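**Student:** Build me a model from this:
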Amino acid sequence: MSSQTVDLLRQRLSALQPVSLTIRDDSHLHAGHAGARDGGGHFHVDIVSMIFAGKNTVARHRLIYDAAGDLMRGPIHALSIRAEVPGAV
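**Tutor:** Next up, the predicted model:
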């Protein structure tokens, strides 16, 4: 399920036109955690996109959560995010 979730998340985040996108499954670090027991995974997203230009951290994260959509209410229990604009990394 984990690699399928990564693939689905990658597809959805492509709507943000990333110039760079890395998704890491950190679920193994949270074994036994309540969300993990219910089947939700822990993931880290490192994304660089011009869409984030002029937006603060909260606005950037909202764009990512909106793109992820229903994945956030099922296969993804927790999402750690690093969202930058090109040249700021």
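**Student:** From now on I want contacts and neighbour counts done on CA atoms only, so please keep to that.
**Tutor:** OK.
**Student:** Near L13, how many other residues are there?
**Tutor:** Applying the criterion other CA atoms under 10 Å, we find 20 residues in the vicinity of L13.
**Student:** My error: substitute I76 in the last question.
**Tutor:** The criterion is other CA under 10 Å. On that basis, I76 has 23 neighbouring residues.
**Student:** Please provide the structure for the following sequence as well, for comparison with the first:
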Amino acid sequence: MSLRQRIEDKLTAAFSPERLAVIDESHLHAGHQPDMTGTGETHMRVKIVAAAFSGMNRLARHRSVTELLRPELDAGLHALAIEPAAPGEAVLW
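**Tutor:** Take a look at the predicted model:
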């Protein structure tokens, strides 16, 4: 199973999102470091809309996603961009 799929599965189970996109942006970071070729799953972007984020500030939302995905970060995920929103909030996607 790919890292992208594992992240999607975990987010779906934990937050029951209305909308979710997990995007592998690794190719955009090729060459940033000697071992980054752009071919691995090293940089991910999470766009998520979930009722679980209602009443949470931006920092709390980011922390909840980061803590859920801590095992992936510890295992080598280099960067994780998070765009969390509650239902009804404006999103650019």
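**Student:** Let me see the TM-score of these two.
**Tutor:** Counting by TM-score structural alignment, normalised by the length of structure 1, the TM-score of this superposition works out to 0.85. Behind it: 87 aligned residues with a CA RMSD of 2.1 Å.
**Student:** Can you check which helix is longest in structure 2?
**Tutor:** helix 3-15 (DSSP state H).
**Student:** Outside of that helix itself, list whatever touches it.
**Tutor:** Taking contacts as CA atoms under 8 Å, 6 or more residues apart in numbering, the residues outside helix 3-15 of structure 2 that touch it are 17, 20-24, 41, 44, 50-52, 65, 68-69, 72.
**Student:** List only buried entries from those residues.
**Tutor:** 17, 20, 22, 24, 41, 44, 50, 52, 65, 69, 72 (16 or more other CA atoms under 10 Å).
**Student:** which residue packs closest to the third one, ignoring adjacent ones?
**Tutor:** It stands for V22 of structure 2. Nearest residue to V22 of structure 2 in three dimensions, chain neighbours excluded: V46, at 4.7 Å (CA to CA, 6 or more residues apart in numbering).
**Student:** give me the number of residues near the one you found?
**Tutor:** 20.
**Student:** Pull the contacting residues for the counterpart of it in structure 1.
**Tutor:** Under the alignment defined by TM-score structural alignment, V46 of structure 2 is paired with V45 of structure 1. For V45 of structure 1, the contact set (CA under 8 Å, 6+ apart) comprises 21-24, 79-83.
**Student:** about what we covered before: what would the buried ones among the contacts of helix 3-15 of structure 2 look like in TSV with distance to L59 of structure 2?
**Tutor:** Rendered in TSV, the data for these read as follows (distance: CA to CA, whole Å):
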residue	distance to L59 of structure 2
P17	18
L20	19
V22	20
D24	23
E41	25
M44	18
A50	15
A52	14
V65	10
L69	15
E72	20
